[in-house]
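Enquirer: Below: sequence and its predicted model.
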Amino acid sequence: MKHWFHKLLPAPLLSLALLGMWLLLNRSLSAGHVLLGGLLALAIPVLTAGLRPTPVRIRRPGAVLRLLLTVMADTLQSNLAVVRLLLAPQRRRHPAGFVRIPLQLRDPNALAALAMIVCITPGTAWAELALDRSALLLHVLELDDAAAIAAHIQQHYERPLMEIFE
């Protein structure tokens, strides 16, 4: 019974998130949208199972909420900084540049989450993970203090991800 259920629903949280996103994007709870969203929520995790590096095991759920709040606050702050640059490019304080961030994080899911976090934050245009996963190279729109940016990424993103995944 358990084997059959796991084959049908290999990633229940992902399925739930996909269904929720489908319903939110369509702004409808009609039977058709619930049915189609449910089918997609069941099919996508099954079809993409081979793309997920390892099963996800969240060790500290409370850390997920703290990380989410941190990412939201940093994203808001970054959005405001980018708007300032767009509206007044002559007020740019520092040039763009690259920051190398040494990493202790090793879990593939946590590394994927870190890459998503730094790439969705406005003000970062590009990120590359070293082949040995020891460092993240990050392009920053305004680079004033590379050490401070690296410390921020390590403290606010890497450490919580280590709590959650490792």
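Expert: Yes, it's here.

Enquirer: all contacts plus neighbour counts: C-alpha atoms, from now on.
Expert: Noted.

Enquirer: quick one: contacts for L141?
Expert: Contacts of L141 were listed using Cα atoms under 8 Å, 6 or more residues apart in numbering, and they are P95, A96, G97, G123, T124, A125.

Enquirer: out of those residues, which are inside strands?
Expert: Here DSSP state E is the test, and those give G97, T124, A125 as lying in strands.

Enquirer: how about these in a markdown table, adding distance to L8 and neighbour count?
Expert: Converted to a markdown table, the ones in strands among the contacts of L141 look like this (distance: Cα to Cα, whole Å; neighbours: other Cα atoms under 10 Å):
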| residue | distance to L8 | neighbour count |
| --- | --- | --- |
| G97 | 46 | 14 |
| T124 | 38 | 19 |
| A125 | 38 | 14 |
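
Enquirer: Out of those, flag the one nearest to D145.
Expert: G97 (10.1 Å; Cα to Cα).

Enquirer: Distance of that closest one relative to K7?
Expert: Taking Cα to Cα, to the nearest Å as the measure, G97 falls 46 Å from K7.

Enquirer: Put this next to the first one:
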Amino acid sequence: MRQLFPHPLLTVGLVAMWLMLTRFSLGNLLIGTVIALVAGWAMGALQPSRVRIRRWDLVLRLAVIVPWDILKSNAAVAWSIMTNGHGGTRQSGFVRIPLTLRSSAGLGMLSIIITATPGTAWLEHDQDSGLLLLHVFDLREGSDWTAFIRDRYEAPLLEIFR
């Protein structure tokens, strides 16, 4: 049974998503099941490593902090655009941030957090040196971005995926 459904939650989730996106019919159920089975087999062939979460309390903390930061950033970017950069002083730029985080799951979460936040974009990460290249829409204090990313996101992710 495990070979037919190597990732049962993924398979069920994909079938459910397919049926939500299409009208329910026997044909759509069949097509969705075939697609979900193929995706499950493909995921099984990739053999992803298991992620071990060490601190669930920090996961819940990030689940509150990140949406709040996204809302604040939305407001800041909208205000900056509407006021032409606070009187024309808006300056975009790049920031290099040294990261100590090496876990692929942690880096993946950090990239999602940064990219989902308006006004920032994860551009490049050098695995050897741990340097992250970040583009910031309104770069006022470059050194503050290093401390912000390190303290607000990287530190909890280091504990979660230690």
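Expert: Yep, that arrived. Model, not experiment: these values are computed from the prediction.

Enquirer: related to what we said a few turns ago, for the contacts of L141 of the first structure, which ones persist in the second structure?
Expert: When those are mapped onto the second structure and checked using both residues aligned by TM-score structural alignment, their matches' Cα atoms under 8 Å, the preserved contacts are P95, A96, G97, G123, T124.

Enquirer: Just confirm the last one contacts I149, I think it does.
Expert: No - using Cα atoms under 8 Å, T124 of the first structure makes no contact with I149, being 11.3 Å away.

Enquirer: how about the kept ones among the contacts of L141 of the first structure in CSV, adding distance to A41 of the first structure?
Expert: Below are those laid out as CSV (distance: Cα to Cα, whole Å):
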residue, distance to A41 of the first structure
P95, 43
A96, 40
G97, 40
G123, 32
T124, 31
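
Enquirer: Which of these sits closest to I153 of the first structure?
Expert: Closest approach to I153 of the first structure among these (Cα to Cα): T124, at 12.0 Å.

Enquirer: what's the counterpart of the closest one in the second structure?
Expert: Using TM-score structural alignment as the criterion, T124 of the first structure maps onto T120 of the second structure.

Enquirer: now do A112 of the first structure
Expert: Using TM-score structural alignment, A112 of the first structure sits opposite G108 in the second structure.

Enquirer: residues in contact with the helix or strand that match falls within?
Expert: Applying DSSP states H and E as the criterion places G108 of the second structure in helix 104-116. By Cα under 8 Å, 6+ apart, the residues outside helix 104-116 of the second structure that reach it are 51, 66, 70, 101, 120-122, 153-154, 157-158, 160-161.

Enquirer: With the first structure overlaid, report how far it is off on average.
Expert: By mean Cα distance after the TM-score superposition for the first structure, the fitted helix 104-116 of the second structure averages 1.0 Å away from its aligned residues in the first structure.

Enquirer: Now that helix: buried residues?
Expert: Neighbour-count burial for helix 104-116 of the second structure flags A105, G106, L107, L110, S111, I113, I114, T115, A116 (criterion: 16 or more other Cα atoms under 10 Å).

Enquirer: All the strands of the second structure, residue numbers only.
Expert: So, for the second structure - with DSSP E - the strands run 93-98, 120-125, 131-136.

Enquirer: With distance to L19 of the second structure as added columns, please give the contacts of helix 104-116 of the second structure in JSON lines.
Expert: Converted to JSON lines, those look like this (distance: Cα to Cα, whole Å):
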{"residue": "V51", "distance to L19 of the second structure": "29"}
{"residue": "V66", "distance to L19 of the second structure": "30"}
{"residue": "I70", "distance to L19 of the second structure": "31"}
{"residue": "L101", "distance to L19 of the second structure": "39"}
{"residue": "T120", "distance to L19 of the second structure": "35"}
{"residue": "A121", "distance to L19 of the second structure": "33"}
{"residue": "W122", "distance to L19 of the second structure": "33"}
{"residue": "Y153", "distance to L19 of the second structure": "36"}
{"residue": "E154", "distance to L19 of the second structure": "38"}
{"residue": "L157", "distance to L19 of the second structure": "35"}
{"residue": "L158", "distance to L19 of the second structure": "38"}
{"residue": "I160", "distance to L19 of the second structure": "34"}
{"residue": "F161", "distance to L19 of the second structure": "34"}
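
Enquirer: Could I have the ChimeraX command that selects the buried members from the residues you listed?
Expert: Buried members of these, defined by 16+ other Cα under 10 Å, are picked up in ChimeraX with:
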select :66,70,101,120,121,122,153,154,157,158,160,161
